[in-house]
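K.L.:
Just need the structure, nothing else, for what follows:
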Amino acid sequence: MKRKSEHSPKGRGLADRNLMTSLVRASQDEATAGSSGLTESEIYGNMFVFNFAGHDTTAHTFTFAIFFLAANPQVQDWVHEEVRQVLGDRDPSEWHYNADFPRLKRCLSIMLETPRLYTPVPVAKWTDREARQLSVGDKTVVIPPNTMVIPSYASVHTDPKYWGSDSLAWRPSRWINATAPSTTEHSSEHLINPQRGTFLGWSEGSRDYSNPTPRLAFRSRD
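P.N.:
Okay, the predicted model is just below:
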């Protein structure tokens, strides 16, 4: 007989809580509700995207995050304080993603500070068939057609001009802006929004809003 904690509120075992099962179940639920649901080809396509666009990059980020946490017990205490404030003594079955996840700002800062120093994927950009103009300060640089451009992520992410004199240090609290004097007042803390172009940890641009990689990494931290 399985313990109660091994089951979700709907009675489904933890063994069923994986991506493939969720995709199939969601498709079946939609089909039951009268919608067409996901086709088998679409399910395979989504699995391919998550495995190759989100799995390795997430694993890479977690590898360094765990290393940094192990080397910085004071950050562990800092994050633990937030988890206790947000989740308290509630049973995991009572946790609510939509309500609890956005409040874990310190946890999220870990997933922002880590790729700042160890970017999972240095994305290359192409000019395609047309030349492109790039404004750099008061200058305009023309990049020829069919040219691959790979930004120096390490240089951008460790520039003291944007990240301070300790830009080479792993300090997740740099992402938190506390509006109240006490840093223990969790409700007063807010994530900062870095200047555009200074943080490329998950690439940048409108495409990122549909990119599953950062969403998978942030969700996986649970």
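
K.L.:
from here on, contacts and neighbour counts on C-alpha atoms
P.N.:
Fine.

K.L.:
Arg116: neighbour count?
P.N.:
24 (other Cα atoms under 10 Å).

K.L.:
now the host helix or strand of it: how far from the chain's centre is it?
P.N.:
Per DSSP states H and E: Arg116 is located in helix 105-117. How far helix 105-117 lies from its chain's middle: 8 Å, per Cα atoms, centre = their mean, to the nearest Å.

K.L.:
which helices and strands does it pack with?
P.N.:
helix 56-71, helix 73-87, helix 153-157, strand 176-178, strand 189-191, helix 212-220 (3 or more Cα pairs under 8 Å, 6 or more residues apart in numbering; DSSP states H and E).

K.L.:
contacts for the helix or strand just after the second one?
P.N.:
Pointing back at helix 73-87 there. Using DSSP H and E, the next helix or strand after helix 73-87 towards the C-terminus is helix 97-100. Residues outside helix 97-100 that contact it (Cα atoms under 8 Å, 6 or more residues apart in numbering) are Val86, Leu87.

K.L.:
What residues sit buried inside helix 97-100?
P.N.:
Using 16 or more other Cα atoms under 10 Å as the burial criterion, none of the residues of helix 97-100 qualify.

K.L.:
coming back round to it: of the helices and strands packed on helix 105-117, which is nearest Thr147?
P.N.:
helix 153-157 (18.2 Å; Cα to Cα).

K.L.:
For the comparison step, fold the sequence that follows:
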Amino acid sequence: MNTLGSDTTAQPRTSTPLGRIAAALAVIFATWAAIKLYKILVPPRNLRKYPKAGTWTLIRTLAKRMGYLEQHEVLFEAMRDNALERGIIKSRDETPPVYLTWFFGRWLVVVVNPDDMKLVLTKHDVFEKLPFDVGHTTKFIGQNVAVVQTPEWKRQRKVVNPAFRRGWATSLFGLPARQLIKHLDVVATQGAIMDPAGWMQRMTLDALSLAAFGTNVDSLNHPDAPIVETYNTLMVEILDISKLMNPFYKWSKDGRRALALIEAFDQFIFGLIDAKTANIAARKVEAQVADGGEDDEARDLLEMMVEAAEGTDFSREELRANTIVFFVAGHDTTANALTFAIYLLGMHQAVQDRARQEVIDVMGDMDRGTPADAMPFPTADQERRMTYLSCCIKEVMRLFPSLTIVPQRFTTTAVTLDDGTTLPRDTLVTGDIYSLHRAREVWGPDADVFKPDRFLDSVGHDGQIPMHPAAANFGWTPFGGGQRICLGQQFSLVEQRVVLAMLLLRYTWTVVGDENALKGKPASMPGNLLHAKGIQVRLERR
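P.N.:
Next up, the predicted model:
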């Protein structure tokens, strides 16, 4: 019973020491999370002067799984809008020489000018390769000469370089191209429309397997063969960046499937390595072939690497990794380059006719009744004399470089860019090859125009077009540059000249169908490797 006038209001409970500690920890955690989120979403103070596309804009393009060309257009225009608003550029025709982009919670400095591109590509001790271990990428490509950091690269290149830096027999490409032509003759006869991407992918896979292993997987005639299907499925999975953004990818259904595919492909590769090693050992014991007695141009890459690795600490796993990176990079990039060459030559008949006439002048014309199996292919001397065709190839790779960005680097020490900005140690840096190749500041007002003649004034005394980045003051870098330039560059260029020469002798073609492709904007697959999609070509036999 309450006494009249007594205070019945409940008194506040005194917080306990444990409650005060929990509250303090909550505040600390919230502050820490806010700081982390701020650092993720806001660039470092010393880089804020550079334009950027919004983080959420980038995330939306990835979520929509846009093709590279579509995604680049959205992001680059958003970055240009930001640059215009801030007075960094004065018109949309200008390309900011440096911009920022967001990458998995970190900010990258992206250079789009020749001077800084040269710096990034040639100062490999300052701009060190950044390990890229997303999903099962590292398990697939391994620790090879293309991705390892400088100290390890110096060790591996002693074994790998001799196998790459040699001539390549044109038969490595001419023989698979004959098989391609056998199939394309049917397409042309039927008046059917073809997508060159699939055909180039299969042909280059056959040529690459022949050059790398001495074994043609024959995907042109057997596209459903188990190893071909395994490899093609694996490549689609590994390159799908939208899937790799999932932090639980390795444990997902897709991740487990990718792992099984890698293990199956490894069995194939290790089987080839072991067979090659045993074969070389047996030959030496029997003294059937003296060391160095074969023509290097006719020997496959794996054989040369196995021999170069003898007496060194180069492991079986490193042989696998360096064979696979050549297999992936050498096949996929060249297939893309050939696809875009067919596309651009089909869009520009006068250029196609001029390139064809040069091939005829060098090789001679062929009889229309020549069977595919007897189709002539250029000799090494002939393919080197195709100056205008080389201009076409160089211009194709300017407009549609197979690798659109420089693999990411991080600075090992403070370094100063061309505009005077000092980047501190551990800054992430890359180069935008695609945008640099189309910058009006570098290539003039016709930078977006397919114009092979722009390279004719660079013909050397030997009649050849220089294909190294210094020839264009590092404004043309589809193969990278510096000491770590793509080892497969010559392989790719020889293959492109041989295959295009044969196609030009055999066919005329035009681009049809897709309206965007006819306007110069073909569709593409997601990812920084530029894959054309849905190009339609009509072939006619000459």
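
K.L.:
what's the TM-score here?
P.N.:
Overlay of the two chains. TM-score (TM-score structural alignment, normalised by the length of the first structure): 0.71; 198 aligned residues with a Cα RMSD of 3.7 Å.

K.L.:
Give me the secondary structure label for Ile273 of the second structure.
P.N.:
helix (DSSP: H, G, I helix; E, B strand; the rest coil).

K.L.:
is it true that it touches Asn322?
P.N.:
No. Assessed by Cα atoms under 8 Å, Ile273 of the second structure is found out of contact with Asn322, at 11.6 Å.

K.L.:
measure Phe101 of the first structure to Ala15 of the first structure for me?
P.N.:
22 Å (Cα to Cα, to the nearest Å).

K.L.:
Give me the more crowded residue out of these two.
P.N.:
More neighbours surround Phe101 than the other of Phe101 of the first structure and Ala15, with 17 against 9 (other Cα under 10 Å).

K.L.:
and the alignment partner in the second structure of the more buried one, what does it touch?
P.N.:
Residue pairing (TM-score structural alignment): Phe101 of the first structure is matched to Glu383 of the second structure. Glu383 of the second structure is in contact with Val494, Arg497, Val498, counting by Cα under 8 Å, 6+ apart.

K.L.:
quick one: buried residues of stretch 22-38 of the first structure?
P.N.:
Buried-residue list, stretch 22-38 of the first structure, by 16+ other Cα under 10 Å: Leu23, Val24, Ser27, Gln28, Gly37, Leu38.

K.L.:
what helix or strand does Thr510 of the second structure sit in?
P.N.:
Per DSSP H and E: strand 507-512 holds Thr510 of the second structure.

K.L.:
okay, and that strand goes to which residues in the first structure?
P.N.:
Under the criterion TM-score structural alignment, strand 507-512 of the second structure matches nothing in the first structure.

K.L.:
measure the nearest residue to Val459 of the second structure once chain neighbours are set aside to Thr477 of the second structure for me?
P.N.:
Spatial nearest neighbour of Val459 of the second structure, excluding adjacent residues (Cα to Cα, 6 or more residues apart in numbering): Ile465 at 4.9 Å. Distance of Ile465 of the second structure to Thr477 of the second structure, given as Cα to Cα: 15 Å.

K.L.:
Look at these two and report which has more neighbours.
P.N.:
Taking neighbours as other Cα under 10 Å, Ile465 of the second structure and Thr477 compare with Thr477 leading, 31 against 23.

K.L.:
From what I see, the more buried one and Tyr434 are in contact.
P.N.:
No. Counting by Cα under 8 Å, Thr477 of the second structure does not reach Tyr434; the two are 9.3 Å apart.

K.L.:
Could you single out the nearest of the contacts of Glu383 of the second structure to His183 of the second structure?
P.N.:
The closest of those, once distances to His183 of the second structure are taken by Cα to Cα, is Val498, at 17.5 Å.

K.L.:
host element of the closest one?
P.N.:
With DSSP H and E as the test, Val498 of the second structure turns up in helix 489-506.

K.L.:
Just the residues contacting that helix, thanks.
P.N.:
Residues contacting helix 489-506 of the second structure (Cα under 8 Å, 6+ apart): 167-168, 170, 173-174, 177, 181, 330, 334, 337-338, 352, 355-356, 359-360, 365-366, 368, 375-378, 383, 386, 389-390, 393, 479, 541-542.

K.L.:
Distance check, the nearest residue to Ala532 of the second structure once chain neighbours are set aside against Thr334 of the second structure.
P.N.:
In this structure, Ala532 of the second structure finds its nearest non-sequential neighbour in Ser524, 4.4 Å apart by Cα to Cα, 6+ apart. Here Ser524 of the second structure is placed at a distance of 16 Å from Thr334 of the second structure (Cα to Cα).

K.L.:
So which of these two has more stuff around it?
P.N.:
Neighbours per residue, other Cα under 10 Å: of Ser524 of the second structure and Thr334, the larger number sits with Thr334, 24 against 19.

K.L.:
pretty sure the more buried one contacts Arg202?
P.N.:
No. Using Cα under 8 Å, Thr334 of the second structure makes no contact with Arg202, being 11.1 Å away.

K.L.:
okay, which residue is most central for the second structure?
P.N.:
Leu403 (3.1 Å; Cα atoms, centre = their mean).

K.L.:
before we move on, back to that, identify all contacting residues around the following helix or strand past the helix holding Arg116 of the first structure.
P.N.:
Moving toward the C-terminus from helix 105-117 of the first structure, the next helix or strand (DSSP H and E) is strand 125-126. Residues outside strand 125-126 of the first structure that contact it (Cα under 8 Å, 6+ apart): Asn146, Thr147, Met148, Val149, Ile150.

K.L.:
Pick out whichever of these sits closest to Trp170 of the first structure.
P.N.:
Of all the contacts of strand 125-126 of the first structure, Trp170 of the first structure sits closest to Ile150, with 23.9 Å by Cα to Cα.

K.L.:
That closest one: how many residues sit nearby?
P.N.:
Ile150 of the first structure: 11 neighbours (other Cα under 10 Å).

K.L.:
what's the spacing between it and Glu113 of the first structure?
P.N.:
21 Å.

K.L.:
mind checking how far the aligned residue in the second structure for Glu113 of the first structure is from Leu41 of the second structure?
P.N.:
Counting by TM-score structural alignment, Glu113 of the first structure corresponds to Glu395 in the second structure. Per Cα to Cα, Glu395 of the second structure is found 38 Å from Leu41 of the second structure.

K.L.:
Same question for Ala282 of the second structure.
P.N.:
60 Å.

K.L.:
now swap in Trp443 of the second structure and tell me
P.N.:
To Leu41 of the second structure, Trp443 of the second structure is 34 Å away according to Cα to Cα.
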